[in-house]
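Colleague: here is a sequence together with a model predicted from it:
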Amino acid sequence: LNYTLSISTPMRSLVVIDREYQHCPLQFDDKIRSANLFPLDMYDFDIIMGRDWLINHRATIVIHTKSVIFVDLDKLEFVYQDSQLGLLAFLMDTSSDGPSLETHPIVREFSNVFPEELPGIPPECKVEFGIKLILGTQPISKAPVSSWGAPVLFVKKKDGSMRLCIDYRDLNRVTIKNRYPLPRIDDLFDQLQDAKFFSKIDLKSGYHQLRVKEQDVPKTAFRTRYGHYEFLTSSL
């Protein structure tokens, strides 16, 4: 061959081939057919006939009779039948897991960024969650316990369990809304033009990785029968 072929076998190994045996005679009873063959390092089968060869020689495999029907150009038909039938098959473990995230080079290099569980309060950084109030706003609750305590309630989920919800409606009424305009979908698609590589990062408990500004922590307070609590990280 003037080129090399890389063939993937059913055993998931790669075989590099640089030779071809042309016009090899194959005898089916008293009929002779020819084939161009590539040597494979497989000893379970003497020869494997591909789909192209079956099409070119008008051959049809009949599984239940263990026979092959050949149709000649002159429309004459003959049947080759052997006492043995070999099937090329392999098992695939569909339950095996895919590539592990831990094997990715970037994840290994920055393992502290991709923990399985959050180790604790996120470190201080330039980006923090803040709650801006309308000028002149007074606390919505009275001391001595908390000036911003919000009530809690439980809402039943679809599976029957209960979800803890904090009623921040009073706080929301005196909070300056984020007026940053949402991007138009057309503009987002325009930005993706000519892009070839895309990445996705799903932060574990992402909101809990964003610290609340120290001066805004009291505004996150909520009260329960067991006491008053405040969020040190974003609770949304």
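Modeller: Structure's in. What do you need?
Colleague: only C-alpha atoms from now on, for both contacts and neighbour counts.
Modeller: Will do.
Colleague: helix, strand or coil for the residue nearest to the spatial centre of the chain?
Modeller: With distances taken as C-alpha atoms, centre = their mean, the residue of the chain nearest its centroid is Gly98 (8.9 Å). Of the three states, Gly98 takes coil under DSSP: H, G, I helix; E, B strand; the rest coil.
Colleague: from Thr137, how far out is it?
Modeller: 54 Å (C-alpha to C-alpha, to the nearest Å).
Colleague: likewise Ser8?
Modeller: To Thr137, Ser8 is 71 Å away according to C-alpha to C-alpha.
Colleague: show me where the protein has strands.
Modeller: Taking DSSP state E, the strands of the chain run over residues 5-8, 14-17, 21-28, 31-37, 59-62, 67-71, 77-81, 152-156, 162-166, 222-224, 227-229.
Colleague: dropping in the other structure now:
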Amino acid sequence: SAMIPLVNKNNETKLLEFIVVNVECPPILGLQASIDLNLITYHINMVSDSEPLINKYTDAIKHEFKDLFDGKLGSIPGTVSITLDSNAKPVAQPARRIPFGLVDDVKAELARMVTDGVIEPITKPTKWVHNIVIVRRKNNKIRLCFDPRQLNKYIIRARFQLPTFDEVKSRLKDAKFFVVLDASNGFWMFNLDEASSELLTFITPFGRFAFKRMAFEVASAPEEFCRIFCQMFENVEVNSGVLSYFDPKSHIVLSVDSSSQGLGAVILQNNKPIVYSSRALTKSEQAYCSIEREMLGIVNGCIKLRQFLIGRRVEVHTDHRPLETLFKRPLNKVPPRLQRMMLAVQGFDLHVVYKPGKELFIAHALSRAFVDEPVEKEFYTLNEEVICQVNALIENLPIADRILDRIKNETCKDTELIELKKYITAG
């Protein structure tokens, strides 16, 4: 053996031992020599156990809001009412038999619901009496499902329009913190008034019970739940991926493009995409000339993304320069084939601007990677077209408002024009 100095890649000199053997074999580099020559290196991350930051405050939060962490059923202040149609016919159903193997479980569940204040035993006569359906859960526990099918027929629902995802998403601008809230037994948080409680009476072999809280199966329950919770959180800012969030106060750009087989559109704010839209062209639309397809792209983008565009000044970017000039002409100077399309966007405040195709890369990609699904209906209806046509004519007529009002009044008196209006609107 011999000790020979070698220089590694870090220009460090290492004295390494070489052993010579009288055997034909490939040279072998040992582990220590490999380490000394920096051919093998250790990469060690020193990690120390530490609790997440949130855990530092867990005990303090639980102590301050201990009434929220006691595991008991929550209760929303106030009461909820169930309103019935005046033609409602009360139905009293007999009790259904319960299999012997479920009797103890049903008794235990009824007792739990009474303890939690969800239901209460009732002895006085009631006009409505419903049944229950027993469902076995995956955890082997049972759920008592209320069966108010007869009652639901007569419930007058307080119609409440739920916000769409796009409407909620538009409020997410500049958000930094997000939270997911899950209401456990959410409907049971709403207290019923006495009259409504009697409507939700159900019968079992162990007696009758009335719901003190809203039952899951009642037809009006989902809307009441969403209405109240939306009111509770309406002032909470829930807002910020690849897609940005819509800012109703910021400048809007609608970028559109068409290919031989599809249409694409995207709304941009500060050069960031907000929402996309694409679809395939029908067989007849594929036969359109270039300017018609590009015009159809604008119409499709406006109609599909109407929620974001109506009531706002919208800058439309297209790579077809003739459309920029076309939108500056009076409607009666537009080629007939395009007039009908332009009627469909009369309700939008559009400013069409030509942009080179290389700048419309998102809309360009969407028009070629379109959603391949059929068009369910015409992108606008005849009624909408007539309204747009009338509004366009009124806006371009060189007539004073006083004379226009007189024309309207006289039209309503003319029998022939009344008949003509009937044929136009009703067919």
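Modeller: Done, it's in. Please read all numbers here as calculations on a predicted model, not as lab measurements.
Colleague: isn't Leu417 of structure 2 right up against Asn409?
Modeller: No - between Leu417 of structure 2 and Asn409 there is no contact under C-alpha atoms under 8 Å: 11.5 Å.
Colleague: and the strands of structure 1 as JSON lines, adding mean neighbour count?
Modeller: As requested, those are exported to JSON lines (neighbours: other C-alpha atoms under 10 Å):
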{"stretch": "strand 5-8", "mean neighbour count": "12"}
{"stretch": "strand 14-17", "mean neighbour count": "14"}
{"stretch": "strand 21-28", "mean neighbour count": "12"}
{"stretch": "strand 31-37", "mean neighbour count": "12"}
{"stretch": "strand 59-62", "mean neighbour count": "15"}
{"stretch": "strand 67-71", "mean neighbour count": "17"}
{"stretch": "strand 77-81", "mean neighbour count": "14"}
{"stretch": "strand 152-156", "mean neighbour count": "11"}
{"stretch": "strand 162-166", "mean neighbour count": "12"}
{"stretch": "strand 222-224", "mean neighbour count": "16"}
{"stretch": "strand 227-229", "mean neighbour count": "12"}
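Colleague: now distance to Val212 of structure 1 too, for the ones you listed, in JSON lines please.
Modeller: Conversion of these to JSON lines gives the following (distance: least, C-alpha to C-alpha, whole Å):
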{"stretch": "strand 5-8", "distance to Val212 of structure 1": "55"}
{"stretch": "strand 14-17", "distance to Val212 of structure 1": "55"}
{"stretch": "strand 21-28", "distance to Val212 of structure 1": "73"}
{"stretch": "strand 31-37", "distance to Val212 of structure 1": "70"}
{"stretch": "strand 59-62", "distance to Val212 of structure 1": "71"}
{"stretch": "strand 67-71", "distance to Val212 of structure 1": "75"}
{"stretch": "strand 77-81", "distance to Val212 of structure 1": "79"}
{"stretch": "strand 152-156", "distance to Val212 of structure 1": "20"}
{"stretch": "strand 162-166", "distance to Val212 of structure 1": "17"}
{"stretch": "strand 222-224", "distance to Val212 of structure 1": "15"}
{"stretch": "strand 227-229", "distance to Val212 of structure 1": "14"}
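Colleague: looking at these, which is closest to Ala89 of structure 1?
Modeller: Minimum separation from Ala89 of structure 1 across the strands of structure 1 (C-alpha to C-alpha) falls at strand 5-8, 13.6 Å.
Colleague: outside of the closest one, which residues touch it?
Modeller: For strand 5-8 of structure 1, the external contacting residues (C-alpha atoms under 8 Å, 6 or more residues apart in numbering) are Leu14, Val15, Val16, Ile17, Asp18.
Colleague: identify the residue of structure 2 aligned to Thr175 of structure 1.
Modeller: Counting by TM-score structural alignment, Thr175 of structure 1 corresponds to Ile155 in structure 2.
Colleague: ah, wrong one, I meant Ile131 of structure 1
Modeller: By TM-score structural alignment, Ile131 of structure 1 lines up with Ile82.
Colleague: how about its match: what's its closest non-neighbour residue?
Modeller: Once flanking residues are discounted, Ile82 of structure 2 sits nearest to Ser196: 5.4 Å by C-alpha to C-alpha, 6 or more residues apart in numbering.
Colleague: ok, now which ones touch that neighbour?
Modeller: Taking C-alpha under 8 Å, 6+ apart as the test, what Ser196 of structure 2 contacts is Ser81, Ile82, Thr83.
Colleague: ok, and those in structure 1?
Modeller: Shared contacts between this structure and structure 1 among the contacts of Ser196 of structure 2 (both residues aligned by TM-score structural alignment, their matches' C-alpha atoms under 8 Å) comprise Ser81, Ile82.
Colleague: who wins on neighbours among the contacts of Ser196 of structure 2?
Modeller: Within the contacts of Ser196 of structure 2, most neighbours by other C-alpha atoms under 10 Å means Ile82, with 21 neighbours.
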